[in-house]
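Student: Predicted coordinates and the sequence they were generated for:
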Amino acid sequence: MTSTAAVAIEIPEGRVNFFVRGRVAMLGLIAAESTIFTIFVVAYLFYLGKSLTGPTPKDVLEPPILFSICLLSSSLTIHAAIKQLRRGNSKAFVIWWLATIALGGAFLYGTAREWYRLIYVHGLTISTNVFGTTYYSLVGLHGFHVIVGLILLSTVMIFALFGAIKPAHCERLDVLSLYWHFVDVIWIIVFTVVYVIGR
C-alpha cells in the first residue's frame, strides 16, 4: 500500500510569481513584435531594387557603425547595472543604467542625423520611391522601439534617483532588460538587411 505526501515549497510573496508571469508576458510581446519586424524585413527585401527612380541604397546609405556599436554596447551596460543592484551597490547601478540610456540616446541621435542627411541632402523621403517607403518604415519601426525602451529606462532612472529602486526589484528589471536586448538583436538584423545585403 502506497501513500502520497504533498510537499510544500515556500515562495516569497509576489517575487517568483511576478518574475514568471512578467517573463512570460515579455516573451509573448517579443514574439508578437518579432512577427511584425519579420513582415517589414521581408517587404524591404522583396521591394529591394524595384524603385523606378533614385536615389538607391547604394547612392545614399552609409553604415552607422559607431552608433550601432553604441546600441549594442548598451546590452552590456544594462546587464552590468542589474548585476550591481543585485550586489546592493545602488550607486554603481545608477551609473551603469545611465550609461545604458546615454548609449541608446546616442543611437537615436545617429538615426536622426542620418535621416536629416537623407531628407535634406539627398531628397529621400518616405514618398520618394519604394526604397524610401520601405527604408523609413523598417528603420523607423526599430527607432520607435528604441524610444519606447528609453522611456521605460528613464522612468526606472527617475525612481532610482529618489532611492526607490532596491535589490528586490532585480527580477522586474530583468524582465525589462529582455525588451532592451530584443531591440539590440533586432538592430543586428535590420543593419544586416539594410546596410549589408541592401547595398
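Tutor: On my side now, so go ahead. Numbers count the residues shown, from 1 in each chain.
Student: drop to CA atoms for contacts and neighbour counts, all remaining ones
Tutor: Will do.
Student: What residues of stretch 36-48 count as buried?
Tutor: Phe37, Phe40, Val41, Tyr44, Leu45, Leu48 (16 or more other C-alpha atoms under 10 Å).
Student: Look up the closest residue to Leu124, ignoring the ones flanking it.
Tutor: Leu118 (5.4 Å; C-alpha to C-alpha, 6 or more residues apart in numbering).
Student: Below is structure B, check it against A:
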Amino acid sequence: MSTGKVDRRVEHSHHFDSMIQEHEAGKQGVWLFMATELMMFGALFAGYFIYRTKYYDAWVEGGSLLDWKLGAFNTIVLLLSSFTMAQAVTDSMQGQNKKAFRNVVITTACAFIFMIVKYFEYSGKIHHGLFPGLGVWNPEAVEVAQTKLFMTFYFVMTGLHGIHILVGIGLMVWLMKRLKNDEFSKDYYTSVEGVGLYWHIVDIIWIFLFPLMYLI
C-alpha cells in the first residue's frame, strides 16, 4: 500500500472500493448526523408546543416582545444563503471550483450577517432584562413566570441554532481553503455536498423557528 499523499480528485481512500462507494458512505454519514440534529431540535419543538398550549396567553405576550422584522430579515438572508450553497454544490459537481468558491463566500457572508443581526437582537433583549435569570436584579424584567419560560425557550432554541450557524461558518472557511487549492473534481465533491446538506438543515430549522417564535 502506498504511503504517498492521495489525490482525492481521482483516487479513493484505501478502505473503499471505489469513488462512488466513498461518496455514498460519506453522504450517508452526514444524513445520520442530521437525523440526530433533528431529534434534538424535535424534542425542543415538542416542549415548546406543550407549554404554548398550556400557557397560550403568556406565549403570545412573549412573542410580542420579539422584533418580527429582524426575524424576517434574517429569514431572507438564510434563504439566500441556502440558494448560494446549493449553487456551490452544483458548481463543484461540474468541476467548477472557482464558481463554487465564490458562492461559498457569499454563503459565509450571509451567515455573518445573520449572526450580526442576532447579536443586536440579543443585546436588546438582555438590556431590557429578558434574558433568563436577569429578573432577579433587573426591575425591567418580565414579571410573568410563564412569559419568562417563553424567553427561556427563545434563547435556548435560537442560541443553539446560532451555534450551528457558527459551526457552519467554520466548515465553509475550511471549504473555501480546499476550493482555493482546487481539491475537488467532478468525481470528488463529497465534502462540499456534506457541508451543503448541513447548511440546508440549519436553514430549515430556522424556517420553523421564525414563525413559531415571532409570528404566532
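Tutor: On my side now, so go ahead. Remember, it's a predicted structure, so these values are computed and weren't measured experimentally.
Student: And the TM-score, once the two are fitted together?
Tutor: The TM-score (TM-score structural alignment, normalised by the length of structure 1) is 0.82; 185 aligned residues with a C-alpha RMSD of 2.5 Å.
Student: The residue nearest to Leu124 of structure 1: what's it in contact with?
Tutor: Val60, Leu124, Thr125 (C-alpha atoms under 8 Å, 6 or more residues apart in numbering).
Student: Burial check on Ile186 of structure 1, number of neighbours?
Tutor: Look at Ile186 of structure 1: counted by other C-alpha atoms under 10 Å, it has 18 neighbours.
Student: compared with structure 2, how much does the helix or strand hosting it deviate?
Tutor: Per DSSP states H and E: Ile186 of structure 1 is located in helix 170-191. For helix 170-191 of structure 1, the mean distance to aligned residues of structure 2 following superposition is 1.1 Å (mean C-alpha distance after the TM-score superposition for structure 1).
Student: corresponding residues in structure 2 for that helix?
Tutor: Alignment note (TM-score structural alignment): helix 170-191 of structure 1 is matched to residues 189-210 of structure 2.
Student: can you check stretch 72-92 of structure 1 too?
Tutor: Going by TM-score structural alignment: stretch 72-92 of structure 1 matches residues 79-99.
Student: Chain neighbours aside, what residue packs nearest to Trp31 of structure 2?
Tutor: Per C-alpha to C-alpha, 6+ apart, closest to Trp31 of structure 2 is Leu197, 7.9 Å.
Student: let me fix that: Gly26 of structure 2
Tutor: Gly26 of structure 2 sits nearest to Thr190 (C-alpha to C-alpha, 6+ apart), 6.7 Å away.
Student: Who are the contact partners of that neighbour?
Tutor: Going by C-alpha under 8 Å, 6+ apart, the list of residues near Thr190 of structure 2 reads His23, Gly26, Lys27.
Student: and the first one, what element?
Tutor: With elements taken from DSSP H and E, the one containing His23 of structure 2 is helix 19-54.
Student: how near is the closest residue in space to Pro55 of structure 1 that isn't next to it in sequence to Leu27 of structure 1?
Tutor: Nearest in space to Pro55 of structure 1, with sequence neighbours left out and distances taken as C-alpha to C-alpha, 6+ apart, is Leu124 at 6.9 Å. Distance from Leu124 of structure 1 to Leu27 of structure 1, counting by C-alpha to C-alpha, to the nearest Å: 36 Å.
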